[in-house]
Structure formats: structure tokens, C-alpha cells
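In: after the sequence you'll find the predicted model.
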Amino acid sequence: MSVHPEAQNGAAHVPRETTLSDADHGAGAGAVPTEDLEDHVNAGTTDTGVASELPWTPIAEEAERATKVLHPEDLRLPRPRRRRVLTVANQKGGVGKTTSAVNLAAALALHGLKVVVIDLDPQGNASTALGVEHRSGTPSVYEVLLGEISLADAAAVSNQSDNLLCVPATIDLAGAEIELVSMVARESRLKEALTSEALDELSPDYVFIDCPPSLGLLTVNAMVAAQEVLIPIQCEYYALEGLSQLLRNIELVQSHLNPSLEITTILLTMYDGRTKLADQVTAEVRGHFGDTALRTVIPRSVKVSEAPGFGQTVLTYDPGSRGAMSYLDAAKEIAERGARRETS
């Protein structure tokens, strides 16, 4: 795979959007209806201070959005009073689980909050997206689960932000579920590693645990260690079929292992505004989960899919894209909802 030279250097790469589809207009901030494009103008200012009319262009709009992401002086996300540990879980693959975990974490980190992402998926996709080494032999979450090293020893700073750390997953984690079976308190191995003292060494405001696409022992460990569950749901029919099993498993963990666990966030992903199915799934999810579902939905976006190939999140790969803005809006909503819960 060829990698853009700017992406290798960690520089902000703001390529032009290939297309501007109806789905792009369906989510994110700042969308302008197609029929209004010719009439839409921005007020500019000349060197003499006289206002001038500059024609609107897609590149100008994207550049303005990218500036807001990369220079967030006007956006202040509330810092939680107590550390929030969220498990990002869904046993169905391909619903945007890892993508959502790393991009939400990056959005919070870019706006001044300290975030740790724990990659609990043997595929190591979250580690790849955050630009963290995860070859076999690298200190990883596998050794943390076995109690061989501390969380701080395994954590590495992401190239996306100094506020963003990742505990990587190596291929060794693939056999961890078998090894954990014979261990004492096998469901609580991650919880034992995420003690207040261990987390205080890293001092994060948020911890995101990216689970594998299964309901096995690694996912159970993540739910026992967390206070909250964030469920990404793809806006397609099949995504709803396995949801009931996931909810039953969460109820079992609440009943027997972690009574304080609660589902606090539902994030709708891969929304395509051109289809009625996306609206139907969205309506059904909102009808069932109510305010737990975020108002922000994540659109289908080529840029979101391309970013991991450059070892980046979409917020650094293409900060002006609709996908980046949508994840930024979702992160802002998560932070503000958490602040409201703390004060209520």
C-alpha cells in the first residue's frame, strides 16, 4: 500500500473530498443543499477592510471545517469530574466499532482531554489506526491481562495527539481466551489491571476499551472493567438481529459481575441518507433506546475507511470531511451528556 508522504510525517493531510453525496449532506455540520450551491456566498474582507462577496466552493468549506477541527479554540469540551471507562462493544463485525472507538477518542484528545484506548481485539485494528506499534513481542494488553506488566508499561503515545495513548493488541492476544479459562477470576483480569492506582499513572479523563466482534471472555472482561457500554449500530437490518443477544449478555454481567455497568450511549453508524432503510433503522433504534441514542449519526464516508491505511484517524487524515465532523459532534455530545448526568 502506498502511503502519502505527509501522512508518514504525521502532518495534517486535508485532501479534497472525491464526491459530495446525499449521504454526506445527511449528517455532520455545515451541509449546504445542492440546489443552493450557486447562490451560497461567504462574506470576505479585503486588505482595506471593505467587505467583499467571495463565491462558495467545496474546497473553501472543507478548509473552514478543517480549521475548526485542528484549531479548536472556540470548542471547550467539559472535563468529567470522575474518570469515565467505556466499553465499545457489538458482537457483529463491520458495524464501525473500532472506527468509532478510535475516532471518538481522537476527537476528545484533540480538544484537550486525556484519553487511553485499550485495544482488546487480537486483530489490532485500533492500534493500527492510532499509529502504535503492535508487532508480536511488543508490550501489549496480553501481558497486562496475564499480570506480567502494568498498564503504564504497555501504553504508548499515539502519533495523533500527545493526549492520546493506546495499549496495543498483538497477535498473542488471539490465544488469551484459552489461557484465561483456567485462571482464577478469569472474568476480572482486566478490571484488576485497571485499578485506580494503575490509571492514575496515566491520568486519563476517558478510557475506551475496544472489544473483539464476539461475546467471548475478552468482551466479558471489558464489561466487568467498565462503567459504561457504548454500542455502535450500523444502519442496516442485519445489525439489529444480533442486538438482543448483546443486551442479554450485558444484563448477565450486570446481574452477576458488574452491577454498576450501564448502557449510556448508542451510536448509529454508516448512515446513508439516500435509503429509506437507514431512516427506518434509525427510527427503530431511537424508539427502543430513546435518549440513549446520540442525535449525531455517522455517515458512510470513504475518508473514514481510508484513514487507517495511513495509520491515522479521520480527524487527522481529513479533518474537513463529513466523517471527521460527525465524530467530533458525537464526541462533544458524549462529553456534554456525561457532564449533565454528573450534575443531575
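Out: That came through, no problem.

In: could you use CA atoms for every contact and neighbour count after this?
Out: Fine.

In: do a quick rundown of the strands in this protein.
Out: In the chain, the strands defined using DSSP state E lie at 41-45, 51-55, 84-88, 115-119, 156-157, 164-167, 206-210, 228-234, 262-271, 293-299.

In: list of residues touching the first one?
Out: Translated: strand 41-45. 51, 52, 53, 54, 55, 56 (CA atoms under 8 Å, 6 or more residues apart in numbering).

In: tell me how far the nearest residue to the first one once chain neighbours are set aside lies from residue 68.
Out: Translated: residue 51. Nearest residue to residue 51, sequence neighbours excluded (CA to CA, 6 or more residues apart in numbering): residue 45, at 4.4 Å. Per CA to CA, to the nearest Å, residue 45 is found 19 Å from residue 68.

In: try this one next to it:
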Amino acid sequence: MMRVAIANQKGGVGKTTTAINLATALAAIGWKVLLVDLDPQGNASTGLGVGHAGREHTSYDVLIGNASLGDSVVQTRVPRLELLPATMDLSGAEVELVSLTDRARRLERALDSVGSGRWDICLIDCPPSLGLLTVNALVAAKHLLVPLQCEFFALEGLSQLLQTVERIRLGFNPDLQILGVALTMFDRRNKLSQQVADDVRACLGRAVFETVVPRNVRLSEAPSHGLPALIYDLRCSGSEAYVRLARELMARLPREAVAA
């Protein structure tokens, strides 16, 4: 099972929207997908239509050891897409994990405990921080996808994230690789968006995906209906962009993973 963490310590850059719609696109082509909601806000859970009544066991329970991963996942409205939901309880995990053994490997161990054939890929929606929750995601994952907002401060903090990735490689997970940087919230009416996109590509080169996700009202509306944008409005510009991004993501994954 491939494991991809979707992370950026800056908030509001499109991490959850990216996680939900990439997971939906991969499920639509026949992949068995697990989406792990590791953000205490639980937006990925809400955006997939899983209400609080349907979150009997959550990522908090799995990390703390109160429940197994297999018993905690729920089926979403999207065929072949399962979710490990989150609630605000997860905000306390940062403190509770400190006293636990192997606190950085709790998610990795939970994923390892599930049989290899249940899912083809796991996407992990990280919180907007570089705390223990994000560290758990980076230790458990083999690949990192970074959503980057096309605004003035897009590169602010990116170096800190890359430094954290390097520390994770040295201390816990030498196999962690950056799958790519996805430019999000691109406003074609704003020259600054194009300037930022050009600057990011000049700095990071081929690490940046070709697909640029635009600002789109339908992307913003979809979560309020408990649906991915790809189901809410497949023909909107945001959905079309995420379909293209999913194709690029597949092209960058190891061939054996795509073949599986």
C-alpha cells in the first residue's frame, strides 16, 4: 500500500480539498483508497459526509491505542473510498503522545497492522502544524505532497517544512520522498498569482506539478453538501484540475504501485 502525506504547516492552502478530491479521483478509477483524517478540525470527515454520529472510533483512538485501524474506518459515499475520521479529541493527542513509547510511529504501526490487500493507497490529511500529528504522518508515509497557495507568502515556511522532512529522513524514515508540490487557489485575474507560480517553479523546478488548481466557488461549496467536488460538480474548473492532478500523481508513483 502506497502512503502519501498531504502536508503544509500553513493553514488555508487547500490540503483537505486536495486530499478529498485526489482520494475520490483514485477511487473512481478502481483503486481501493484509505483517507486518514489527522486534523482535529475533522474537515476531511465532514467534507465526505461523515457526521459526528458516524465517528464512533477516530484517528485519536487509533493513535492512543484505544481502537484498531481496521475497526475504526468507515465507508464513505464514494465507492472504494474509506475514511479514518477525526474529531476535536485529536487536539489532545499532541500532549498524550508525548508520554507514549514510539510516539512518532503510532500511525505507522497502525497502518502496518492491516493486511496489504485491503487498500492500494493511503492519503493522510495533516493538520496545519509541524507537531507530533504531522510527524506521525511523515514517518508513516513514503511520499509527501505539498499544496502551495498561489499568494505572496506561498514560500514562507516551505523551507521549514523541508527541514522537517530532512530531520524525519535522518531520524525515522529514510525512504520519505517529496512526490511533488501542487499549486492551489490560482486566480487568473490576479497577476500576482502568475508571478508566485513562476517564482515557485523557478525555485523548485520539476518538483512542481504542471496542474494548477484554480480558485473555484464550486470547490468551496462542495464540503457543505458533504460531497467531494468531483461528485458535486465534475465539470467545474476545480474538479477538472483535480482529475488532471490525480493523473500526474499516478505518473509519479512507483510503477509497481500503479500496476497494483
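Out: Cool, the structure landed. Everything numeric in this text was worked out from a predicted model, so none of it was measured.

In: who has more neighbours out of residue 45 and residue 68 of structure 1?
Out: Higher neighbour count among residue 45 of structure 1 and residue 68: residue 68, with 16 against 12, using other CA atoms under 10 Å.

In: which residue in structure 2 lines up with the more buried one?
Out: Mapped onto structure 2 by TM-score structural alignment, residue 68 of structure 1 lines up with nothing.

In: then residue 22 of structure 1?
Out: When structure 2 is aligned by TM-score structural alignment, residue 22 of structure 1 is left unaligned.

In: residue 22 of structure 1 contacts residue 271, correct?
Out: No - judged on CA atoms under 8 Å, residue 22 of structure 1 makes no contact with residue 271 at a distance of 10.6 Å.

In: these two: who's more crowded?
Out: residue 271 (25 against 16).

In: could you check which residue of structure 2 pairs with the more buried one?
Out: Using TM-score structural alignment, residue 271 of structure 1 sits opposite residue 186 in structure 2.

In: skip the chain neighbours and tell me the closest residue to that match.
Out: Among residues not flanking residue 186 of structure 2 along the chain, residue 214 sits closest, at 4.2 Å (CA to CA, 6+ apart).

In: next: residue 72 of structure 2.
Out: residue 57 (4.9 Å).

In: aligned partner of the one you found in structure 1?
Out: Aligning on TM-score structural alignment places residue 57 of structure 2 opposite residue 139 in structure 1.

In: which ones are touching that match?
Out: By CA under 8 Å, 6+ apart, residue 139 of structure 1 lies in contact with 153, 154, 168.

In: what residue of structure 2 takes the place of the last one?
Out: Okay, so that is residue 168 of structure 1. Here residue 168 of structure 1 is matched to residue 85 in structure 2, going by TM-score structural alignment.

In: ok, back up a step: list just the nearest of the contacts of residue 139 of structure 1 to residue 292 of structure 1.
Out: residue 168 (29.2 Å; CA to CA).

In: verify the stated contact: that closest one with residue 152.
Out: No - using CA under 8 Å, residue 168 of structure 1 is not in contact with residue 152; the gap is 11.7 Å.

In: higher neighbour count, the two?
Out: residue 168 (30 against 15).

In: would you mind measuring from the more buried one to residue 205 of structure 1?
Out: Where residue 205 of structure 1 is concerned, residue 168 of structure 1 sits at a distance of 19 Å (CA to CA).

In: what residue of structure 2 is the furthest out?
Out: Most distant from the centre of structure 2: residue 191, at 28.3 Å, with distances by CA atoms, centre = their mean.

In: counterpart of residue 301 of structure 1 in structure 2?
Out: By TM-score structural alignment, residue 301 of structure 1 lines up with residue 216 in structure 2.

In: burial of the residue lying closest to its match once chain neighbours are set aside, as a residue count?
Out: Distances taken as CA to CA, 6+ apart put residue 238 closest to residue 216 of structure 2, at 5.8 Å, once the chain neighbours are dropped. A count of nearby residues for residue 238 of structure 2, using other CA under 10 Å, gives 24.

In: does residue 238 of structure 2 touch residue 212 like I think?
Out: No - using CA under 8 Å as the test, residue 238 of structure 2 is too far from residue 212 to be in contact (9.3 Å).

In: what do we get in structure 1 for residue 20 of structure 2?
Out: Structural alignment (TM-score structural alignment) places residue 20 of structure 2 against residue 102 in structure 1.

In: equivalent range in structure 2 for stretch 251-260 of structure 1?
Out: The aligned range for stretch 251-260 of structure 1 in structure 2 is 166-175, by TM-score structural alignment.

In: and the matching stretch, which residues are buried?
Out: Of the residues in stretch 166-175 of structure 2, 166, 168, 169, 172, 173 count as buried by neighbour count, 16 or more other CA atoms under 10 Å.

In: show me which of the residues you listed is closest to residue 28 of structure 2.
Out: Nearest member of those to residue 28 of structure 2, counting by CA to CA, is residue 173, at 30.5 Å.

In: excluding sequence neighbours, find me the nearest residue to that closest one.
Out: In this structure, residue 173 of structure 2 finds its nearest non-sequential neighbour in residue 139, 5.5 Å apart by CA to CA, 6+ apart.

In: residue in structure 1 paired with that neighbour?
Out: Match for residue 139 of structure 2 (TM-score structural alignment): residue 224.

In: for residue 73 of structure 2, same thing?
Out: When structure 1 is aligned by TM-score structural alignment, residue 73 of structure 2 is paired with residue 155.

In: measure its match to residue 117 of structure 1 for me?
Out: Distance from residue 155 of structure 1 to residue 117 of structure 1, counting by CA to CA: 9 Å.

In: try residue 233 of structure 1
Out: 20 Å.
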